[in-house]
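In: Need coordinates for the below:
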Amino acid sequence: MFAFLAENLAPIMFLSLIVILLMGYPVAFALAFVGFLFGFVGIEMELLPASLFGAIPDRIFGQMSNETLLAIPFFTFMGLILERSGMAEDLLDTIGQLFGPVRGGLAFAVIFVGAILAATTGVVAASVISMGLISLPIMLRYGYDRRIAAGTIAASGTLAQIIPPSLVLIILADQLGRSVGDMYKGALVPGLLFVAAYAGYIIVMALLNPPSVPALPLEARTLRGWKLVRKAAISLIPPLALIFLVLGTIFIGVATPTEGGAMGATGALVLAALNRRLDLAMMRSALYATAKLSSFVIFILLGARVFSLTFYGVNGHVWVERLMTAIPGGEIGFLIVANLLVFFLAFFLDYFELAFIIIPLLAPVADSLGIDLIWFGVMLAINMQTSFMHPPFGFSLFYLRSVAPARAYRDRVTGETIQPITSGQIYMGALPYLAIQLAMVAIVIMFPGLVTHYKSNAIAVDPSTIELEVPMPGDAGANPFATDGAGAGQVPAVDFGSPTPDFGAPQD
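Out: This next block holds a predicted model:
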């Protein structure tokens, strides 16, 4: 029995974590509990040194001094201020008027506003709830199919998951040891393809079933001509300017993601003040929600540090690498299995939990197979997007359910009785968009250039002009990372966020 536990402590530890999570315990505390429990078990079995947990303070300090994670509260605060400033309402009203004469015009407006909100707020809940409160009653008023209306709103809100400045892209870049700016550049084209694919679905429905996506009636189109142009300019220019302020400065290298987030938060405050929506109550609410989300992320990250310390100590990373590299099919086989694993776990875990638990295990394997980690990260971000649309646990579906009418009501404009939206209609409406998300994962696997274009901005260097001088052991200027002559010329390995701890094993 002792020998069996000693050889299989890593898989038992991982399975124990899954069981505890399925029992409903908070993820941060479940991670820390499993890490401490199996750490003490390993110490008692003399598989791990008694000084194992002495590394925890350094790990906690390392995370708290990680400047990349500062972008999370900045972008969260920016999104919450914009969500409360009335920007979403103005955008939906204006773009709805622009596309009013077209069948599916309101659905197009929801998709395009979802993309703009994604590029400014980066918060899925804010996008879904805002559009659900504003556009869903209008879509029901003018006869939209309930499944299409619900699915379009829920799916458009999830664009905040993949279109920069997405919070999950920041987390993935940190866990993969890659630049947030490169992750943003790599995710931009797939994010725009999502917008096109969602709009394409509405076009198909307009052709196959026109009554399900009617055009806006003439009496509802109150803005025309110069008034419509003026309203569009007033509504669109400020958020587009904010997008350039945040993403443009990051892409051209003027600002880091953290600095871009700070500028975005400042810009959001300015826009809210210009709209005369900025007050103390809004500030207090936004700051409270930002602190709550940031604390949630940090606690999960610290729990993951405790878990990974023990997991790497019992050679769990070796077990995962052997398991994943043994999959037939090489690189493609690994990508398929990794995406199936993430898709399955997304039924039970949200994207933060997946990023902190699964990514540190898969990233070293992907790197050893020569897979571009930005490509791999964007691919998994698209896959994690499905966690918002999975019936019956998708968070977007829950957000929409919270604002969708649960009982019949009389419309205040037409006076007609509007029937409620059932949970079944919300789930059925989500399925076509879930299929689009899965198809996008396959497209990104087949066409890596959709992501790896981020490399095209790198400075080209002619190899023939490079002169290399390899320092000899003991020379001045030898590799500072080398501990002796044998290590000269080596480059430090990529840190995936959970390095193998050094337990001070005795040297021969």
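In: CA only for contacts and neighbour counts going forward, please
Out: Will do.
In: Count the neighbours of L280 for me.
Out: Other residues within reach of L280, judged by other Cα atoms under 10 Å, total 9.
In: right, I mislabeled it, should have said F4
Out: By other Cα under 10 Å, 8 other residues sit near F4.
In: Which secondary structure elements does the strand or helix carrying it sit against?
Out: In this structure, F4 sits in helix 2-22 according to DSSP states H and E. Helix 2-22 makes packing contacts with helix 27-44, helix 316-325 when contacts are defined by 3 or more Cα pairs under 8 Å, 6 or more residues apart in numbering; DSSP states H and E.
In: now the angle from the longest one to helix 2-22?
Out: Helix 27-44 runs at 170 degrees relative to helix 2-22, counting by axes from the mean of the first three to the mean of the last three Cα atoms, to 10 degrees.
In: For whatever helix or strand comes next after helix 27-44, buried residues please.
Out: As assigned by DSSP H and E, the chain's next helix or strand after helix 27-44 is helix 56-64. By neighbour count with 16 or more other Cα atoms under 10 Å, helix 56-64 contains the buried residues 59-60, 63.
In: cool, stretch 239-254 as well?
Out: Of the residues in stretch 239-254, those with enough neighbours to count as buried (16+ other Cα under 10 Å) are 239, 242-247, 249-251.
In: Distance to R277 and secondary structure added to these, as JSON lines?
Out: Compiled in JSON lines, the buried residues of stretch 239-254 are given as follows (distance: Cα to Cα, whole Å; DSSP: H, G, I helix; E, B strand; the rest coil):
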{"residue": "P239", "distance to R277": "15", "secondary structure": "helix"}
{"residue": "L242", "distance to R277": "17", "secondary structure": "helix"}
{"residue": "I243", "distance to R277": "20", "secondary structure": "helix"}
{"residue": "F244", "distance to R277": "23", "secondary structure": "helix"}
{"residue": "L245", "distance to R277": "21", "secondary structure": "helix"}
{"residue": "V246", "distance to R277": "22", "secondary structure": "helix"}
{"residue": "L247", "distance to R277": "25", "secondary structure": "helix"}
{"residue": "T249", "distance to R277": "27", "secondary structure": "helix"}
{"residue": "I250", "distance to R277": "28", "secondary structure": "helix"}
{"residue": "F251", "distance to R277": "30", "secondary structure": "helix"}
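In: run this one through as well so I can compare:
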Amino acid sequence: MADYLHILMFAAAFIALLAGYQVALTLGGIALAFAALGVAFDVFEPRALIFWPSRILGNMSNQVLAAVPLFVIMGVILEKSRVAEDLLIATGRLLSGVRGGLGYAVVIVGALLAASTGIVGATVVTMTLIALPSMLRQGYDKRIAAGTIAASGTLGQIIPPSIVLIVLADTVSNANAEARQAMGQPPSPVSAGDLFTGALLPGMLLVGLYLAYLAFIAIKNPASMPARSQNIDIDQDQDIPSVARTAFSFIAPITLIIAVLGSILGGFTSPTEAAAVGAIGAIILAGIRIRLDDEKTSPFMVISIAGAFALILLILTVWGLKLGWLGNLPEDAPPSLFFSSSLLGKIYAALICGLIGAGTFASLFTLGSSQKLQTSFNSAAQITSMIFLILICAGLFSIVFRGLGGDEFIEHLLINIPGGMWGALAVTMLVMFLMGFFLDFLEITFIIVPLVAPPLIMLGADPVWLAILMAMNLQTSFLTPPFGFALFYLKGAAPPEIDTPDIWRGAIPFIGLQIIALLAVVFIPQLVTALI
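Out: Predicted coordinates for the structure are as follows:
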């Protein structure tokens, strides 16, 4: 029995999670229980547990993981303040007169929300509540409507900035360092920016496949995706928004996406710095959005708008310094040198930062007075706490599992699978896909990836390419019946006439499209590596 404790440990954790026990405490509790069994059978060295506090400290000081709460705040505030909802309504109004237009709008907005919120549950629920009733009123086939919304909601798994990619970046970077050390090679870090850049083309490929499929259905079976009638609108029960509201619905989130993603992909800022910009930008935009409901212009709205323009000016200044538009800085010099090297630069920095601070304060006041600030921060705190508690307890689980010889067992198993790297990769993808039916992406990322990634990298897999494949695989499992999480989110928010079989049948074509995209990335690695 002592020789199989690592297998029993993994099986016990899997069964406990399926039984519905709390994830983090399950991982920690089972780890301690099997550590005690290992000590009793003299196959586990208890001194290995002294590495757990240092691992926790390392996680808390990890600059990459610091981006997680900031991106969560960004997404939650955009969702709670209805900025995301406005974008969906405005896009649906623009395209709903076209046959299949509402379906196109859902996919496009799903991609934009993925790039601004990155939270699958919030995206699926928001689009279900707003778009699905309108699609049904317009005469859309229930299966097509449900499948389109579920699939578009899962784009937050792969389109950056994604919480999945940030967590995977840290996990795969550690796995890559471990693999290279085992092979006697120098370290080669994998950054979240690398994964964001690598995921861009696969994400756009998925969006293109979704739109092409809907266009094909609209041509083949027009009755299943009709154009809007004269008396039907996506926001039928609401007043027609003003020109200012409509313009804000498009410009605000797109500007924020360009600022955040452009800063990361252009190499102007780190993901953590861009996440801070995104969180502040989301707060300011949410304050402006709420004030737009007022019948008269408020001083708080004016201050928030001034803060938004100051934030944009600051971003453009940093981009200009990095690109040499505003003079040549010394090599590797930070942009702060420009602001601190002269009196004019100091005055400019003080003015810009003062306006951003005032706009942020005005927007926070607006969010607080509208009862949205506390609910947004409470939701963000719950999501962030869940992620980091799982991370901490998964660290303990990993230490004990490795101490019992589990890592050597996994490495031996994968290396000896027929077919070399491709055989091991196929088995890994299949196991992760099946586990995605039952476990959340965080559990798979923190438990499975650290075990399988080092052997795969040692067999020749590129770490960034491997991470994107894993993210796309998890995205597919989010959508696959009967346990896909996106399907549960949709069913919970859908009107009564949408049955579970309708949701399942609607999701199946999109699962096929995701498998096509996954195979394309497998056989054309340049889709990931071309932009890095």
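In: Fetch the TM-score of the aligned pair.
Out: Once the chains are laid over each other, their TM-score by TM-score structural alignment, normalised by the length of structure 1 reads 0.82; 435 aligned residues with a Cα RMSD of 1.9 Å.
In: Which one of the helices and strands packed on helix 2-22 of structure 1 lies nearest to A366 of structure 1?
Out: Across these, A366 of structure 1 has its closest neighbour in helix 316-325 (9.2 Å, Cα to Cα).
In: and the angle from the following helix or strand past that closest one to helix 316-325?
Out: Following the chain from helix 316-325 of structure 1 toward its C-terminal end, the next helix or strand by DSSP H and E is helix 330-345. Angle, helix 330-345 of structure 1 to helix 316-325, by the same axes, to 10 degrees: 110 degrees.
In: Once aligned, what mean separation remains between helix 330-345 of structure 1 and structure 2?
Out: Average distance between helix 330-345 of structure 1 and its aligned residues in structure 2, after superposition and using mean Cα distance after the TM-score superposition for structure 1, equals 0.9 Å.
In: buried residues in that helix?
Out: Residues of helix 330-345 of structure 1 classed as buried: 331, 334-335, 338-339, 342-343, 345 (neighbour count, 16+ other Cα under 10 Å).
In: same thing with stretch 182-201 of structure 1?
Out: Neighbour-count burial for stretch 182-201 of structure 1, counted by 16+ other Cα under 10 Å, picks out 182-191, 194-195, 197-199, 201.
In: swap in stretch 102-110 of structure 2?
Out: By neighbour count on 16+ other Cα under 10 Å, the buried set for stretch 102-110 of structure 2 is 102-110.
In: could you dump the buried residues of stretch 239-254 of structure 1 to a markdown table with distance to S85 of structure 1?
Out: Rendered in a markdown table, the data for the buried residues of stretch 239-254 of structure 1 read as follows (distance: Cα to Cα, whole Å):
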| residue | distance to S85 of structure 1 |
| --- | --- |
| P239 | 12 |
| L242 | 14 |
| I243 | 16 |
| F244 | 19 |
| L245 | 18 |
| V246 | 18 |
| L247 | 21 |
| T249 | 24 |
| I250 | 25 |
| F251 | 27 |
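In: With L278 of structure 1 as the reference, measure out to the counterpart of F388 of structure 2 in structure 1.
Out: If you follow F388 of structure 2 across to structure 1 using TM-score structural alignment, you land on I298. Distance from I298 of structure 1 to L278 of structure 1, counting by Cα to Cα, to the nearest Å: 28 Å.
In: Check M379 of structure 1 too.
Out: Here M379 of structure 1 is placed at a distance of 38 Å from L278 of structure 1 (Cα to Cα).
In: neighbour count winner among those two?
Out: Comparing M379 of structure 1 with L278 by neighbour count (other Cα under 10 Å), the higher total belongs to M379, at 25 against 18.
In: Spatially nearest residue to that one, not counting backbone neighbours?
Out: Excluding its sequence neighbours, the residue lying closest to M379 of structure 1 (Cα to Cα, 6 or more residues apart in numbering) is V441, at 6.1 Å.
In: cool, and I119 of structure 2?
Out: G156 (6.0 Å).
In: Pull the contacting residues for that neighbour.
Out: The neighbourhood of G156 of structure 2, defined by Cα atoms under 8 Å, 6 or more residues apart in numbering, consists of 110-111, 113-115, 117-120, 123, 162.
In: what's the most centrally placed residue in structure 2 in contact with, if anything?
Out: Closest residue to the average C-alpha location of structure 2: S162 at 2.4 Å, with Cα atoms, centre = their mean. Taking Cα under 8 Å, 6+ apart as the definition of contact, the neighbours of S162 of structure 2 are 114-115, 118-119, 156, 196.
In: List the ones among the buried residues of stretch 102-110 of structure 2 that fall in helices.
Out: Within the buried residues of stretch 102-110 of structure 2, residues falling in helices by DSSP state H are 102-110.
In: can you list these in TSV and add distance to L442 of structure 2?
Out: Supplementary listing: those in TSV, determined by distance: Cα to Cα, whole Å:
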residue	distance to L442 of structure 2
L102	32
G103	30
Y104	30
A105	29
V106	26
V107	25
I108	26
V109	25
G110	21
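In: how much space between L414 of structure 2 and S363 of structure 2?
Out: For L414 of structure 2, the distance to S363 of structure 2 (Cα to Cα) stands at 53 Å.
In: and these two? which has more neighbours close in?
Out: Residue environment comparison for L414 of structure 2 versus S363 gives the larger neighbour count to S363, 30 against 20, counting by other Cα under 10 Å.
In: And for that one, nearest residue in space, chain neighbours not counted?
Out: G287 (4.1 Å).
In: where's that neighbour relative to I356 of structure 2, distance?
Out: Applying Cα to Cα, the value for G287 of structure 2 to I356 of structure 2 is 13 Å.
In: between those two, who's got more neighbours?
Out: The residue with the greater number of neighbours, taking G287 of structure 2 and I356 and applying other Cα under 10 Å, is G287; the counts read 30 against 26.
In: Perfect, that will be all.
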